[in-house]
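J.: The sequence isn't on hand, but the structure is:
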């Protein structure tokens, strides 16, 4: 099985910088933005975006984590719950940016939106994705994209972040 490096650490850092600027531009500054990263790698990418926005604007914006495991539609009914774990709860009337590592079918993001709306009513919800690989099953479209990577269904996109994996990269297997 061959492994192809799609993004190295420097390319990921540039993508995070670009997406951070795009988020600020779209919302006309850092006010009323809350960033929620989908557990596990999305939460670390969200923290990187928050840190980049802080370095650009000098303002620390609220950042949290969403654990959507109870909202997944591909889990058995007895394994589901309606209890989302969101570490940043003050996002009513805020512009929420969901951050995740890879977008494929859209089911994870649908679950994240359900979890968010179950707990509060944000002003807007947008989506920041490091890698968009296609193969959508739901009408979900990212607003901020690190890189589009057309893939076949049989290929695996592997995102690694230093905080979890000891390195930062995106590969295809």
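T.: The structure has been received and is ready for your questions. Treat the numbers as computed from the prediction; the structure is a model and nothing was measured.
J.: C-alpha only now, for contacts and for neighbours.
T.: Will do.
J.: which residues in the protein form helices?
T.: 9-26, 41-57, 107-119, 162-165 (DSSP state H).
J.: Tell me which residues of the longest one come out buried.
T.: For helix 9-26, burial by neighbour count (16 or more other C-alpha atoms under 10 Å) applies to 11-13, 15-24.
J.: picking that back up, which one of the helices of the chain lies nearest to residue 146?
T.: Evaluated over those, closeness to residue 146 peaks at helix 9-26, with 4.8 Å, by C-alpha to C-alpha.
J.: want to compare, so here's the second one:
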């Protein structure tokens, strides 16, 4: 009963993390189930240090890394969560949706190592040290991968010059 509540409370976050990491909704569902199965089997291993959600994210990332080592999978995001509509203006909703799609596409196109760090730090709001420990990499590597991911995203999301803009500037 208590584990059911744990699952209900954290499964959505774990699924969203995994779908962003692997870009595949079906695989994310499988890995979410594996994450909670592992958590159930190893609940006695959790020492109470740090947040339980961080421990669960760590298990999820380890399952993702294991799956990535076993197979190569395509980078397609099958699901997209949009924030609740804040306006009834269809143009504004369309623009917001396009921005979210562009961002998700840009994140999915990042190299695996940069994407993992970006998602864990920026989207899951984990501390650099937690990510370093989780991925088994030095703290400086987390920082450099995050900087590279940010630069790549800024580059890919920068607006393209409009045709004829040069003529109007003259």
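T.: All right, it came through fine. Just so you know, these numbers come straight off a predicted model, no measurement behind them.
J.: Overlay them and tell me the TM-score.
T.: In this superposition the chains share a TM-score of 0.24, using TM-score structural alignment, normalised by the length of the second structure; 73 aligned residues with a C-alpha RMSD of 5.5 Å.
J.: quick one: which helix or strand includes residue 55 of the second structure?
T.: Per DSSP states H and E: residue 55 of the second structure is located in helix 52-70.
J.: sorry, back to before: could the helices of the first structure go into TSV alongside distance to residue 95 of the first structure?
T.: Shown next, in TSV, are these (distance: least, C-alpha to C-alpha, whole Å):
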stretch	distance to residue 95 of the first structure
helix 9-26	10
helix 41-57	14
helix 107-119	12
helix 162-165	26
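J.: of these, which approaches residue 101 of the first structure most closely?
T.: Once the helices of the first structure are compared by C-alpha to C-alpha, helix 41-57 is nearest, at 5.2 Å.
J.: what's that closest one packed up against?
T.: The elements that helix 41-57 of the first structure packs onto, with contact taken as 3 or more C-alpha pairs under 8 Å, 6 or more residues apart in numbering; DSSP states H and E, are helix 9-26, strand 33-38, strand 63-67, strand 95-103.
J.: relative to strand 33-38, how tilted is that helix?
T.: Orientation check (axes from the mean of the first three to the mean of the last three C-alpha atoms, to 10 degrees): helix 41-57 of the first structure against strand 33-38 gives 150 degrees.
J.: for helix 41-57 of the first structure, which positions count as buried?
T.: 41-53.
J.: do the same with stretch 8-19 of the second structure
T.: Those would be 11, 13, 14, 15, 16, 17, 18, 19, for stretch 8-19 of the second structure by 16+ other C-alpha under 10 Å.
J.: which residues sit against the helix holding residue 55 of the second structure?
T.: If you take C-alpha atoms under 8 Å, 6 or more residues apart in numbering as the criterion, helix 52-70 of the second structure is touched by 10, 14, 17-18, 21-22, 31-32, 34-36, 38-39, 46, 126, 134-135.
J.: Would you mind checking those for buried ones?
T.: The buried subset of these - by 16+ other C-alpha under 10 Å - is 14, 17-18, 21-22, 31-32, 34-36, 39, 126, 134-135.
J.: Go through the residues you listed and flag which are in helices.
T.: 14, 17-18, 21-22, 31-32, 34-36, 39, 134-135.
J.: Most widely separated two among the residues you listed?
T.: 22 and 39 (20.0 Å).
J.: what does stretch 142-149 of the second structure rub up against?
T.: Residues contacting stretch 142-149 of the second structure (C-alpha under 8 Å, 6+ apart): 110, 113, 114, 115, 117, 118, 121, 128, 131, 132.
J.: In JSON lines: these, plus secondary structure, neighbour count and distance to residue 152 of the second structure.
T.: Shown next, in JSON lines, are the contacts of stretch 142-149 of the second structure (DSSP: H, G, I helix; E, B strand; the rest coil; neighbours: other C-alpha atoms under 10 Å; distance: C-alpha to C-alpha, whole Å):
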{"residue": "110", "secondary structure": "coil", "neighbour count": "19", "distance to residue 152 of the second structure": "7"}
{"residue": "113", "secondary structure": "helix", "neighbour count": "15", "distance to residue 152 of the second structure": "13"}
{"residue": "114", "secondary structure": "helix", "neighbour count": "22", "distance to residue 152 of the second structure": "9"}
{"residue": "115", "secondary structure": "helix", "neighbour count": "23", "distance to residue 152 of the second structure": "10"}
{"residue": "117", "secondary structure": "helix", "neighbour count": "26", "distance to residue 152 of the second structure": "13"}
{"residue": "118", "secondary structure": "helix", "neighbour count": "26", "distance to residue 152 of the second structure": "11"}
{"residue": "121", "secondary structure": "helix", "neighbour count": "19", "distance to residue 152 of the second structure": "16"}
{"residue": "128", "secondary structure": "helix", "neighbour count": "19", "distance to residue 152 of the second structure": "19"}
{"residue": "131", "secondary structure": "helix", "neighbour count": "24", "distance to residue 152 of the second structure": "20"}
{"residue": "132", "secondary structure": "helix", "neighbour count": "17", "distance to residue 152 of the second structure": "21"}
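J.: Great, nothing more from me.
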